[in-house]
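Student: Build me a model from this:
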Amino acid sequence: MSRSIAAALAVLGVLSMSAPAALAADALEYGRNITLNEAKAAANAAEAEARKNGWAAVITVVEPNGQTVLSWKMDGASYAAPGVARRKAETAAGFKRPTKAFQDAVKAGNLNALSNGALAIEGGELLIADGRIVGAIGVSGATPEQDGIIARAGAAAVK
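Tutor: Alright, predicted model coming up:
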């Protein structure tokens, strides 16, 4: 992240949002692009978690630059979910943090977190391999909390 972008985000209050230390924006670097096989593994794990709980969702995996690697819609997921899942994945990848960090900031009264284009709804998670960001997963279709559970299951499948 360039210093000017980091400075702008700090002014907006984004970098000061509480997030686990391991997911602090300055602590993680971008790495290689996620492979299609890794994206499939993440999506399969996410879908398995959704099915286990009886939830229908859309699962989208993006590269670190936000470009879509894969996206699929489970039977019964809402028609609006594909766009939301993509935006969650793009937000997580672009800002180097789960979308829940933005949701928590807004709940705490930091409305500046919305002015940077981030989607402040749980369900976007980073995909980390070899200690670097290789992509992100976005899930939409259930409640935000359920989307987060599904996305974290997918993220855990990438090593």
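
Student: Every contact and neighbour count from this point should use C-alpha atoms.
Tutor: Will do.

Student: outside of the longest helix seen in the chain, which residues touch it?
Tutor: In the chain, with assignment by DSSP state H, the single longest helix is helix 36-53. Contacts made with helix 36-53 from outside it, assessed by C-alpha atoms under 8 Å, 6 or more residues apart in numbering, are listed as 56-57, 59-61, 69-70, 74, 137, 149-158.

Student: Show me what the helix or strand hosting Ser71 packs onto, helices and strands only.
Tutor: For Ser71, the element it lies in under DSSP states H and E is strand 68-73. Contact analysis of strand 68-73 by 3 or more C-alpha pairs under 8 Å, 6 or more residues apart in numbering; DSSP states H and E lists helix 36-53, strand 58-62, helix 81-95 as its packing neighbours.

Student: to compare against the first, here's another:
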Amino acid sequence: MSTTAVAPLTTQDAEVLLAAARRAAEATGVTVSVTVLDAGGHLLAFRRDDQAVLISGETSTRKAYTALQLNAPTADLVEAVKPDGPFHSLPTALDKPLLFIAGGLPVHRDGRLIGAIGVGGGAPEQDHAFATEAVAALA
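Tutor: Coordinates of the predicted model:
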């Protein structure tokens, strides 16, 4: 295991992620909420578009939290929590609710988990694409 320090996700990084996700959504005419969390699950940035559905604020935050806690895109976890899936009880097993809908992505730097982004408001595959574009913009 390497002991090399990896720079944490900064507020400047969070603003880059938020802006890139919003640009991607805006280009397709979708209004969204975007949440960026640091490695400890603390809020670094949040924005809800004026016309975004109100619940998108909650879903973007839960998607980011889920991606962070499981270090995986939420899109990759949907099948695992279905009734016959290996993690079917996970959504209700914890105090803080997880959300297994596409749109949450972990954020890595030098191979280490440094935070997560969640996008809500569009169709799940759109939210996933917007989050993916945001993470690519940070690289």
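
Student: Apply the buried test to the contacts of helix 36-53 of structure 1 and list what passes.
Tutor: Of all the contacts of helix 36-53 of structure 1 considered here, the ones buried according to neighbour count by 16 or more other C-alpha atoms under 10 Å are 56-57, 59-61, 69-70, 137, 149-158.

Student: Trace stretch 95-105 of structure 1 over to structure 2 and give me the residue numbers.
Tutor: Residues 70-80 of structure 2 are where stretch 95-105 of structure 1 aligns, taking TM-score structural alignment as the criterion.

Student: Stretch 34-51 of structure 1 too?
Tutor: If you align by TM-score structural alignment, stretch 34-51 of structure 1 falls on residues 9-26 of structure 2.

Student: Only the buried residues of the matching stretch, if you could.
Tutor: When neighbours are counted by 16+ other C-alpha under 10 Å, the buried residues of stretch 9-26 of structure 2 are found to be 9, 13-25.

Student: circling back: to Val106 of structure 1, which of the helices and strands packed on strand 68-73 of structure 1 lies closest?
Tutor: Using C-alpha to C-alpha as the criterion, the shortest distance between Val106 of structure 1 and those is 14.9 Å, found for helix 81-95.

Student: Can you tell me the centre-most residue of structure 1?
Tutor: With distances taken as C-alpha atoms, centre = their mean, Gly124 lies nearest the centre of structure 1, 2.2 Å away.

Student: So what does that residue match up with in structure 2?
Tutor: Using TM-score structural alignment as the criterion, the counterpart of Gly124 of structure 1 in structure 2 is Gly104.

Student: That match against Ala129, yeah?
Tutor: No. If you go by C-alpha atoms under 8 Å, Gly104 of structure 2 and Ala129 don't touch, sitting 9.9 Å apart.

Student: By residue count, tell me the biggest strand in structure 2.
Tutor: Scanning structure 2 for the strand with the most residues, using DSSP state E, yields strand 112-120.

Student: The helix or strand just after that one aligns to what range in structure 1?
Tutor: Under the assignment DSSP H and E, the closest C-terminal helix or strand after strand 112-120 of structure 2 is helix 124-138. On structure 1, the counterpart of helix 124-138 of structure 2 by TM-score structural alignment is residues 144-158.

Student: Next, find the distance separating the closest residue to Ala64 of structure 2 other than its chain neighbours from Asp84 of structure 2.
Tutor: Excluding the flanking residues, the one nearest Ala64 of structure 2 by C-alpha to C-alpha, 6 or more residues apart in numbering is Gly118, at 4.1 Å. As defined by C-alpha to C-alpha, to the nearest Å, Gly118 of structure 2 lies at a distance of 26 Å from Asp84 of structure 2.

Student: how big is the offset of the longest strand of structure 2 relative to structure 1?
Tutor: Once the two models are superposed, strand 112-120 of structure 2 sits on average 0.7 Å from its counterpart in structure 1 (mean C-alpha distance after the TM-score superposition for structure 1).

Student: and that strand, what other elements does it pack with?
Tutor: The elements that strand 112-120 of structure 2 packs onto, with contact taken as 3+ C-alpha pairs under 8 Å, 6+ apart, are strand 33-38, helix 55-70, strand 104-109, helix 124-138.
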